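J.: sequence and computational prediction follow.
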Amino acid sequence: PAVLALAAMAGVTAMTVARPPRVAIVTTGDEVGGGGAAGIVDSNGPFLGGFCAALGLECTRTHAEDDADALRRVLAGHAAEIVVTTGGVSAGDRDLVPRIAAELGFGTIFHQVAMQPGKPVLLARRGERFLVGLPGNPVSVLATAHLVLLPLLQRLMGRGASPWLELPLAVPWQHRGLRQLFLPARLVPGGIAPVRWNGSGDLIAAAAADGLVDLAPGSDHAAGAMVRFLPYVGQTIGERGVMPERVGRG
């Protein structure tokens, strides 16, 4: 609104704007949404729907079973600029998204990244359309949505990327893994504190956090060490009533 006011004051009568991209969310997996003891309630679809809504974007949501023909029909039937899938991007027999995407003419930009959580993530492109293949585990979806999907959406919307903040760790922390770790973390007095979690299915830990902290493989951080922190989409720094004393932009 402030930019529109400034343009009007300057006598500008026409402006170049970016049309919000259309987003299609496709959850996959025979086990998702099924009945009985083996059925898994879909949390990825509601999360991604809320994620898009927080950015002011509308989206559609569909589901595809672990069947090549069914997945091909669903992916081919969308005209959205961005198709976001969940699940089916790893190396199993039923991980069909990379193969079907290639059959539909999407060229792979990258597939599998040395990160935790979210290693199997896929990004592919066909002309002006993108396919973002997120893993199936809920915290992996949350992390890769912020790290891969969000920058793409912001670019297509004509916005700058969300800035990473430089914040002090409120507690010492070690990361002995071999991949870059993007760990859910909370704002607390004195900085941020990583949330102890039980893997990429631990939505309770992720929901208790305010964003993601970036920790390098084999790193050892003392309390007070400055680390990079990305707030969740829709999350305002200090929203929970805590404002770290030292905040910088990375």
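T.: Thanks, I have it.

J.: can we go C-alpha only for contacts and neighbour counts from here?
T.: Fine.

J.: have a look at this structure and report its longest strand.
T.: Identified as the longest strand of the chain according to DSSP state E is strand 180-188.

J.: show me what it is packed against.
T.: strand 115-116, strand 191-194, strand 211-215 (3 or more CA pairs under 8 Å, 6 or more residues apart in numbering; DSSP states H and E).

J.: and stretch 112-119, how far out from the chain middle?
T.: 12 Å (CA atoms, centre = their mean, to the nearest Å).

J.: just the endpoints, please. Distance across that stretch?
T.: Using CA to CA, to the nearest Å, the end-to-end distance of stretch 112-119 comes out at 5 Å.

J.: who's in contact with the residue nearest the centre of the chain?
T.: Residue closest to the average C-alpha location in the chain (CA atoms, centre = their mean): residue 145, at 0.9 Å. By CA atoms under 8 Å, 6 or more residues apart in numbering, residue 145 lies in contact with 48, 134.

J.: and it, that's in a helix?
T.: Yes. Counting by DSSP: H, G, I helix; E, B strand; the rest coil, residue 145 is found in a helix.

J.: second one coming, line it up with the first:
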Amino acid sequence: MSLLPVDEALERVLEGLRPLPAEDVPLEEAVGRSLTGSLRALRTQPPFDASAMDGYAVRSDDVREVPAELTVIGVSAAGQRFTGTVGPGEAVRIFTGAPVPEGADAILLQENAEPVADRRIRALEPVAPGRHIRRAGLDFREGDVVLEDRRILDPAAISLAAAAGHPRLTVARRPLVAVIATGDELVPPGTLPGPDQIVASNSFGIAALARQDGADVLDLGIAPDRKEAIAETLRKALLASADLIVTLGGASVGEHDLVRAALAEAGAQLSFWKIAMRPGKPLMFARLGKARVLGLPGNPVSSLVCAHLFLRPMIARLSGRIYAPDLRPAVLARPMKANDGRRDYVRATVASGPGGLIATPFERQDSSMLTTLAAANALIVREPHAPAAEAGARCQVLVLR
């Protein structure tokens, strides 16, 4: 059986995935979510002509020639406007954000005025009509589209939605990712492993990545190496209406690799179970009812690398976002051997150099070594059958952080 190229595998994984149905949430729960439908302003901002500075609301004609003395007839503060009208030779003390009173058409800065008597000031600088005034609707007007459909709601967008009068927003639902670790050899962190056991780590990294990308996570624990136990855990994921089911380990061809068999008995449609990449060759993808199943390798590095390449785009597609991997050109700090028929993702560090990024691959690339993945901030991407490369040769890196 020939190995499926990575790009074709990704196409199959994303095929038919659509943003999840919309839901209405409070503003504070909308950050990072994808807006469903364009958002129109429910109000005008500013709702009135407002002062942009502290000073005096004046008639520009009265201060065309300076110095000019004016009578202060009142105060306009934010939240408490002056209700009268500014007439010839008059001014109103005004503060930033306060409504500009009728009759005034400019703001004289407070540093350009000096008191001469009780309720009398002298203007020292002329001001042009409209100076230091924020006109009503400067930012937006009622009915304006302030946020486009599918806008990712970052802090600025959340603030804009609030200013436009929206206490709640309609956004794409967060995907629910069910995570299932498999293997008799696994015990949870904090448990003393038996002589033939290890501490489970994959599920925590995968769950963290999924949450970081905006998914909700259902951790279904560790399923032992029994087909019935794995099948029961899959049923729990389906009963919870998981959108994505991520299995960890058990997807290869050994006698104890039972995930494929359990999925087949559950009626899953298997798309592929081996791909041409390193690390991560035993990657599996299937459809089970309405859920997608991504079977990640058991080795922790393979699992996380595959999650970056496949799980993150799936979560983004369901969330109404576009996932764009951070691929950049770099030069090698060390020589690299010729590659075989698989696309290689080599753990490395990248740093800025005189001509751009410099990528330094780790000498040891064993797929069980989490220390190198934690130390790496990038993966050097080497295409199948890439020839040997000398130090200084150009390469492509996938930046992780």
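T.: Here it is on my side, so go on. Predicted, not measured: the structure shown is a model, and the values here were computed from it.

J.: so after superposing, what's the score?
T.: In this superposition the chains share a TM-score of 0.84, using TM-score structural alignment, normalised by the length of structure 1; 233 aligned residues with a CA RMSD of 2.3 Å.

J.: before we move on, back to that, so the longest strand of structure 1 aligns onto which residues of structure 2?
T.: Strand 180-188 of structure 1 corresponds to residues 343-351 of structure 2 when matched by TM-score structural alignment.

J.: what residues sit buried inside the matching stretch?
T.: Residues of stretch 343-351 of structure 2 classed as buried by neighbour count (16 or more other CA atoms under 10 Å): 343, 344, 345, 346, 347, 348, 349, 350.

J.: repeat for stretch 15-27 of structure 1
T.: 20, 21, 22, 23, 24, 25, 26, 27.

J.: quick one: map the third one onto structure 2.
T.: Alignment of residue 22 of structure 1 against structure 2 is given by TM-score structural alignment, with residue 176 as its counterpart.

J.: surely its match is in contact with residue 213?
T.: No. Using CA atoms under 8 Å, residue 176 of structure 2 makes no contact with residue 213, being 11.6 Å away.

J.: give the next helix or strand downstream of the helix ranked longest in structure 2.
T.: As assigned by DSSP state H, the longest helix anywhere in structure 2 is helix 227-239. Using DSSP states H and E, the helix or strand that follows helix 227-239 of structure 2 towards the C-terminus is strand 244-248.

J.: relative to residue 274 of structure 2, how far out is residue 245 of structure 2?
T.: According to CA to CA, residue 245 of structure 2 stands 18 Å off from residue 274 of structure 2.

J.: the more surrounded of these two?
T.: The residue with more neighbours, out of residue 245 of structure 2 and residue 274, is residue 245; 26 against 21, by other CA atoms under 10 Å.

J.: OK, contacts around the counterpart of the more buried one in structure 1?
T.: Here residue 245 of structure 2 is matched to residue 83 in structure 1, going by TM-score structural alignment. Shown in contact with residue 83 of structure 1 (CA under 8 Å, 6+ apart): 23, 24, 25, 26, 75, 129, 130, 131, 132.

J.: about what we covered before: how about the helices and strands packed on strand 180-188 of structure 1, which one is nearest residue 101 of structure 1?
T.: Ranking these by proximity to residue 101 of structure 1 (CA to CA) places strand 115-116 first, at 22.4 Å.

J.: what stretch of structure 2 does that closest one fall on?
T.: So strand 115-116 of structure 1 sits over residues 277-278 in structure 2, by TM-score structural alignment.

J.: mean per-residue distance, the matching stretch to structure 1?
T.: Following superposition, stretch 277-278 of structure 2 is found to deviate from structure 1 by 0.7 Å on average (mean CA distance after the TM-score superposition for structure 1).

J.: follow-up on the earlier one: residue 48 of structure 1: which of the contacts of residue 83 of structure 1 is nearest?
T.: Looking across the contacts of residue 83 of structure 1 and measuring by CA to CA, the closest to residue 48 of structure 1 is residue 25, at 7.4 Å.

J.: where does the closest one land in three-state SS?
T.: Per three-state DSSP, residue 25 of structure 1 ends up strand.

J.: how about residue 373 of structure 2, secondary structure?
T.: Looking at residue 373 of structure 2 with three-state DSSP, the answer is helix.

J.: show the contacting residues for it.
T.: Contacts of residue 373 of structure 2 (CA under 8 Å, 6+ apart): 301, 347.

J.: and it, what's its match in structure 1?
T.: Using TM-score structural alignment, residue 373 of structure 2 lines up with residue 206 in structure 1.

J.: with residue 201 of structure 2 instead?
T.: Using TM-score structural alignment, residue 201 of structure 2 pairs with residue 43 in structure 1.

J.: I'd say that match and residue 138 touch.
T.: Yes. Under the criterion of CA under 8 Å, residue 43 of structure 1 makes contact with residue 138 at 6.9 Å.

J.: pick out whichever of the two has more residues nearby.
T.: Neighbours per residue, other CA under 10 Å: of residue 43 of structure 1 and residue 138, the larger number sits with residue 138, 24 against 16.
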